[in-house]
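Asks: how would this look folded up:
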Amino acid sequence: MSKLENKIEARHRNLFDVLNEQKYTVDYFQREYSWGEKHIEALVTDLTSAFLSEYTPGDKREQGEDYNNYYLGPFVVSSKDGKRSIIDGQQRLTSLTLFLIYLNNLQKELPFQEKIEPMIFSELRGSKSFNITVEERIPCLEGLFNQGEYVPDDSADESTRNMAERYQDIEKAFPEELKNDAFPFFIDWLRYNVIMVEIIAYSDENAYTIFETMNDRGLNLTPSEMLKGFMLSRFDSTEKRKQANDFWKQAMLELKAYDKDEDQRFFQSWLRARYAESIRPGKAGSKNEDFEKIGTRFHSWVRDNLSKVGLDADSGDSFEQFVQHEFRFYYKAYLRILDAEKALVPGLEHVFYISRWGIAPTLSLPLMLAALNSHDSQDTVAHKINTVAAYIETFVVRRSVNFRNFSASSIRYTMYSLVKEIRGKDLPELQRLLGQKLEGMHESFEGMKHFRWHGQNRRFVKFLLARMTAWCEQQAGMSSSFVTYYQPASGKPFEVEHIWADKFSRHQDEFEQEHEFHHYRNRLGDLVLLPRGTNQSYGDQPYEQKKAHYIKENLLVKSLCPLAYENNPNFLKLKTALNLPFQPHDTFIKADIEARHDLYRMICERIWPETLVGTEVS
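Replies: Below is the predicted model of the structure:
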């Protein structure tokens, strides 16, 4: 190996130096982009919170040089023949690229013209290319950069689909208080105060060795380990300290089996749910409070707030009780939530639903833990968690059908106030309180009369139709579930399809303008779920011909057909018992879409009522 190949460099670089007109490829074994909503939300929240703790309205741009830096961690590149390949760190760098694309699009709506583009792509001899180059991701990045959205087709890989969804999560997580005069200050801070350590190896062998060392043998103490050290140091009994240490280590292993950062997410959620008293007001220049401090340095926050946590600095017994009873109880409850997010668990179904369409995890997880008391039975724990999850689901569905935002930045103060309101409530009081919150919402299902499908609400429309379809079939005694229609483990996935073919010429007796036709065609009443590929085979046919195919599909689709009302006692019982205006449609014109739209609204009112008493475990 030559001297150059044997060389390894490490240097402190701000984000501007890392990305501005720089070029990286991604090593083949790092190709998949796998971040989920909770990862991207944590990144955006951490960065924006760190900036807001430094910024004060009225600052001059040059004062930003005195703002504290934010360390984002290391990344490893292999440099050969003038080309650099990312060996470790592409998840963060790809996410930062998505974030920068969002910021660049956002500023088009604001009176600013910050030079963000060179950190996204660079230009050589008139040819533009993205700074982080993976060939199959280029259409997605181009769509996000040029249109602010990207709709993956059937051939898109999982990384591309993830990137498109994470971009939407960034939109939800970015705080409103930065969409004003603070925006250029934030861009400055992001460029020059966010720091990474670049580790460069000049041979693949050395690069992979560094990658393995960082991922397999890192010795840095995590916040969870520092909290453990502090807690266990206060125990009076050596034997009890050993028992607590064994339990703590096992708990951390179980949490990390879900995600490498799940242990930290648990402590943040638990401490916010039960002990945090304050949150930063939603205006620029405000300082971080309990909620934010727990999110960044929860181990330090506990040490500095013993009385809030109910700990007595002079009593080892209080620390033992906290670890062996409180910690153990909430840790087990948290595992139940994690399991219910992964698969439909009887009695915790709403947890699964809101993991597909809900509020940000930094808000939903504390909410679901807040009402629990450490003496609650396991049934009561499930009742309370499911009740809160049902409230969250109803809240987001009603906001969504009214085209109302529920991004973390827009509802964080309201939701954290709710955390404190429901903290420790018994089940009847919890149901009563959350029911009152739903009754007081401005958004109701009456607003559905304006709801329609468009490019940016595809995920929600599929969620909505999957919930309605599964609910109707369950009420009719069938064994299908939400998973059947939203994300089946096998078989063809279901897709949102229009009943009307995209043929304006067939409807000119009802519409003078083509845009009016498309407006009606995208109303919810014209939409159903069909297996992928099914509608393509007869999608251009008139409705009168489609009916023969629809009778073979799910119950909500079948209900269009007169034949579904013959010799189908369970369906007719559902129609009568729940007073739902199901009706067959011999033809499907404008009035039929309106009738189906009303039917869907009434189904939604049955699925998501204002009362939450029905959320108990049966």
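
Asks: CA only for contacts and neighbour counts going forward, please
Replies: Noted.

Asks: all helices of the stretch 501-618 of the chain, in order?
Replies: Here the stretch 501-618 of the chain has its helices, by DSSP state H, counting those that start in this stretch, at 514-521, 534-538, 543-550, 555-558, 569-577, 590-607.

Asks: ok, His299 - contacts?
Replies: 223-224, 226-227 (Cα atoms under 8 Å, 6 or more residues apart in numbering).

Asks: now with 7 Å?
Replies: Under the criterion of Cα atoms under 7 Å, 6 or more residues apart in numbering, the neighbours of His299 are 223, 226-227.

Asks: helix or strand for it, which one?
Replies: In this structure, His299 sits in helix 290-304 according to DSSP states H and E.

Asks: off-centre distance for that helix?
Replies: With Cα atoms, centre = their mean, to the nearest Å as the basis, helix 290-304 stands 23 Å off its chain's centre.

Asks: and Ser407, what does it touch?
Replies: Ser407 neighbours (Cα under 7 Å, 6+ apart): 172-173.

Asks: now it: how far from Val44?
Replies: 12 Å (Cα to Cα, to the nearest Å).

Asks: and for those two, which residues touch both?
Replies: Contacts common to Ser407 and Val44, judged by Cα under 7 Å, 6+ apart, are Ala173.

Asks: coming back round to it: so which of the contacts of His299 is the most crowded?
Replies: Using other Cα atoms under 10 Å as the neighbour test, the contacts of His299 are led by Leu227, with 20 neighbours.

Asks: what helix or strand does that one sit in?
Replies: Leu227 belongs to helix 223-233, assigned by DSSP H and E.

Asks: quick check: Val478 is in a strand.
Replies: Check again: residue 478 is Met, not Val. No - counting by DSSP: H, G, I helix; E, B strand; the rest coil, Met478 is located in no strand; its state is coil.

Asks: look up how far Met441 lies from Thr394.
Replies: Applying Cα to Cα, the value for Thr394 to Met441 is 10 Å.

Asks: same deal with Ser505?
Replies: Taking Cα to Cα, one finds Ser505 at 42 Å from Met441.

Asks: repeat for Thr469
Replies: Distance, Thr469 to Met441, by Cα to Cα: 26 Å.

Asks: so which of these two has more stuff around it?
Replies: Comparing Thr469 with Met441 by other Cα under 10 Å, the one with more neighbours is Thr469, at 23 against 12.

Asks: turn the helices of the stretch 501-618 of the chain into CSV, columns for mean neighbour count.
Replies: As requested, the helices of the stretch 501-618 of the chain are exported to CSV (neighbours: other Cα atoms under 10 Å):
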stretch, mean neighbour count
helix 514-521, 16
helix 534-538, 14
helix 543-550, 16
helix 555-558, 20
helix 569-577, 15
helix 590-607, 18
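
Asks: this one next, for a side-by-side:
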Amino acid sequence: MNTTKFIDPKETDIRGLFSTQQVHKVPLHQRTYTWKKDQWEELFDDIVQLSDGETHFLGSIVVIPDQLKLGVNFFQIQDGQQRLATIVILITVLRDLAEEKKTQGSYQDYLYAKDYNGNLIPRLQLSELDNDALMCILEKKPMRSSHPIFDCYAYFQNRIKKDFQNNLEGAIRELWSKLLEKVYLVHINAFNDFNAFQLFETLNDRGLELSAVDLIKNFILQKVSGDELKLKECVSLWTEMFGNVRDIEPIKFFRRYMLSSFKGKVSERRLNKILRSIIEKEKWDRETILNFVEDLNQKSTIYSHIHRADFQDAIEINKRLQDFQLIEVSPSYTLLLKLFPFYENVLLSKEDIIKALKMIEIFHVRWGVCGQSTSSLDTIYNEICYDLSTTSNSTDSMGILHSIMSRLDKEIKANVDYTVFKDNFLKRTFKASERRTKYILWRLSKPTGETTININEIQTEHIMPQTLSNDWIKYLKDKTNLSENEIIEKYKEYGDRIGNLTIIKGEWNEGMSNRFFEGKKKAYKNSEFSITNELCDWNDWTFDEIEKRSEKLAKLAVEEMWKWQK
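Replies: Okay, the predicted model is just below:
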């Protein structure tokens, strides 16, 4: 009978976990510290609210043995680092507050283990991107930069001082006691990487917190784990990749990467299964997996530049990428991930990239204004990328641009051609609060000096106000011969049309918005936007004027600003 254990689970309180000769290390490839205020607050409240006889179960941590060195047992954490790191941060805060109040306590013993030579070893050691921040608070060094660990420390410190300002010393002692004796977890020794990986999968199937990117990482590393050099290289590349996108939703980057690299639909929920299926179906060896991670890392740098609009020596490109963020073109990032490597390899020039960006903007403005399905955009861009990967179109700039133009031309002619775009632009409802509305109005003003837009400095103004006062209704009655009910009904149709909207910059109070048109014209006259000061040429403002101005702006949009020419 085989008595070899698959795992060795042990229930322990925090005192038991941190009073042994154990040190827990987070492997280089593990994800960074990501807990935020919601998690800190929930944990803190759970501990504070514990009454006599109650305990709080923190969950489980999965570890594998690393080494025994000078009497200290080192374990690698495979799951649970977020909870463990947060507990260590809380202990550090309690230590520092106790020292401020000159309150005695053995806090340091729970933060450091001691080897046979008397050397102090931090009981928790995080991955490369987090450990410096953790050591800062452990060693009481200045927190000079921004980091989630510093934010967590500040949250606990401020919360304790605020909630217990009348009896801080007593609160520190009570919190310390509850943390050590009433907070429990299950410490699971999985013995090896394979067992830990299988346990990972089981925990994820049961709905515990593991993102698709985490699972992909663990699967990839498990596949190369038989080759130590390739494993280390994979870990290094993955860490660098994650550092590039950690602040811009890594899972969205990974999905865009998959859509740009492989044919077919990819949802965030199915990322892990899709990539595993590809790896197993195509029988990727370790070299292929390493090449995949190298490419993933390269594309993460490009994705970061796209998202932040900060390509070097590319002012016009960056300006257009900034504009993209205002008109909801994130599905096009799939194609941009395919295009920008050609730019970096000098197959595409700056002018070529700008041509592609212009095409994408025209396509997206038309698509959005006409209310077309956004879900179909993933398919469109995925198929363009696949075409570039499998045909000779990607061997020169003309072929690349032709491939993009041909597909977008097909979609525009079928769904958002001249007539459809103009009719929708003329009659659709434009939401004043949307960034896209502000951008469209700004572009229609044909700015000459200002090449970029600070969306926070611009407000969308209803020329005929959103709420019609009695005076406005009387004015419209006199001008249109409509009844009050007819005016109200007609306003529902015309109030949010493009012809009744303009943009203003700076202070603009509600009283100004509700003025009669004649009173507003004095303010419009001083506007730096041509689309606004041109309103001074109109004598009245009724539904007829809204109709005429909508027609004028729709013609400008379809024949100049977002004109499509193949």
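
Asks: any idea what the TM-score is?
Replies: Put the two chains on top of each other and the TM-score (TM-score structural alignment, normalised by the length of the second structure) is 0.53; 372 aligned residues with a Cα RMSD of 5.0 Å.

Asks: what's the burial count for Ser376 of the second structure?
Replies: 11.

Asks: helix or strand: which one has it?
Replies: helix 375-390.

Asks: just checking the distance from that helix to the centre of its chain.
Replies: For helix 375-390 of the second structure, the distance to the chain centre is 23 Å (Cα atoms, centre = their mean).

Asks: kindly report the same for stretch 269-277 of the first structure.
Replies: 20 Å.

Asks: same deal with stretch 323-330 of the first structure?
Replies: 28 Å.

Asks: show residues contacting that stretch.
Replies: Residues contacting stretch 323-330 of the first structure (Cα under 7 Å, 6+ apart): 244, 270, 374.

Asks: so what's the second one closest to, chain neighbours aside?
Replies: Counting by Cα to Cα, 6 or more residues apart in numbering, Trp270 of the first structure lies nearest to Pro366, which is 6.2 Å off, once chain neighbours are set aside.

Asks: again, but for Lys319 of the second structure
Replies: Using Cα to Cα, 6+ apart, the closest residue to Lys319 of the second structure is Thr452 (6.4 Å).

Asks: that neighbour sits in which helix or strand?
Replies: Using DSSP H and E, no helix or strand contains Thr452 of the second structure.

Asks: how many neighbours does the counterpart of it in the first structure have?
Replies: Under the alignment (TM-score structural alignment), Thr452 of the second structure maps onto Ser481 of the first structure. Neighbour count for Ser481 of the first structure, taken as other Cα under 10 Å: 18.

Asks: please apply the same query to Pro250 of the second structure.
Replies: Pro250 of the second structure has 19 nearby residues by other Cα under 10 Å.

Asks: with Tyr275 of the first structure instead?
Replies: 20.

Asks: cool, Ile278 of the second structure as well?
Replies: 12.

Asks: what do you get for Ser332 of the second structure?
Replies: For Ser332 of the second structure, using other Cα under 10 Å, the count is 21.

Asks: which residues does it contact?
Replies: Tyr381.

Asks: quick check: longest helix of the second structure.
Replies: helix 286-308 (DSSP state H).

Asks: check the offset of that one from the chain's centre.
Replies: Worked out by Cα atoms, centre = their mean, helix 286-308 of the second structure lies 18 Å from the chain centre.

Asks: do you have the strands of the stretch 1-150 of the first structure handy? List them.
Replies: 8-14, 24-26, 70-80, 83-88, 121-124, 127-130, 132-133 (DSSP state E, counting those that start in this stretch).

Asks: which residues in the second structure does the last one align to?
Replies: Just to be clear, that refers to strand 132-133 of the first structure. So strand 132-133 of the first structure sits over no part of the second structure, by TM-score structural alignment.

Asks: packing partners of that strand?
Replies: strand 24-26 (3 or more Cα pairs under 7 Å, 6 or more residues apart in numbering; DSSP states H and E).

Asks: do the longest one as well
Replies: Contacting strand 70-80 of the first structure under the criterion 3+ Cα pairs under 7 Å, 6+ apart are the following elements: strand 83-88, strand 194-201, helix 204-216.

Asks: can these go into JSON lines with extra columns for mean neighbour count?
Replies: JSON lines is the format used below for these (neighbours: other Cα under 10 Å):
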{"stretch": "strand 83-88", "mean neighbour count": "21"}
{"stretch": "strand 194-201", "mean neighbour count": "21"}
{"stretch": "helix 204-216", "mean neighbour count": "15"}
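
Asks: export these to JSON lines and tack on distance to Phe16 of the first structure?
Replies: Converted to JSON lines, these look like this (distance: least, Cα to Cα, whole Å):
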{"stretch": "strand 83-88", "distance to Phe16 of the first structure": "17"}
{"stretch": "strand 194-201", "distance to Phe16 of the first structure": "9"}
{"stretch": "helix 204-216", "distance to Phe16 of the first structure": "23"}
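
Asks: right, and those - which one's nearest Val381 of the first structure?
Replies: Among those, helix 204-216 comes nearest to Val381 of the first structure, with 36.3 Å by Cα to Cα.

Asks: and the closest one, what does it pack onto?
Replies: strand 70-80, strand 83-88.

Asks: would you list those in CSV and tack on distance to Phe145 of the first structure?
Replies: Shown next, in CSV, are those (distance: least, Cα to Cα, whole Å):
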stretch, distance to Phe145 of the first structure
strand 70-80, 24
strand 83-88, 22
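
Asks: tell me which of those strands sits nearest to Glu262 of the first structure.
Replies: strand 70-80 (18.0 Å).

Asks: now do the buried residues in the closest one.
Replies: By 16 or more other Cα atoms under 10 Å, the buried positions in strand 70-80 of the first structure come out as 70, 72, 74-79.

Asks: do stretch 153-162 of the second structure as well
Replies: For stretch 153-162 of the second structure, a neighbour-count test (16+ other Cα under 10 Å) marks 153, 155-157, 160 as buried.

Asks: mind putting those into JSON lines with secondary structure?
Replies: Below are those laid out as JSON lines (three-state DSSP):
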{"residue": "Tyr153", "secondary structure": "helix"}
{"residue": "Tyr155", "secondary structure": "helix"}
{"residue": "Phe156", "secondary structure": "helix"}
{"residue": "Gln157", "secondary structure": "helix"}
{"residue": "Ile160", "secondary structure": "helix"}
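
Asks: okay if I get those residues as CSV plus distance to Thr502 of the second structure?
Replies: Formatted as CSV, these follow (distance: Cα to Cα, whole Å):
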residue, distance to Thr502 of the second structure
Tyr153, 46
Tyr155, 43
Phe156, 47
Gln157, 48
Ile160, 49
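
Asks: if we take those residues, which one ends up nearest to Thr86 of the second structure?
Replies: The closest of these, once distances to Thr86 of the second structure are taken by Cα to Cα, is Tyr153, at 8.8 Å.

Asks: list the contacts of the closest one.
Replies: 89, 93 are the contacts of Tyr153 of the second structure under Cα under 7 Å, 6+ apart.

Asks: lovely, talk soon.
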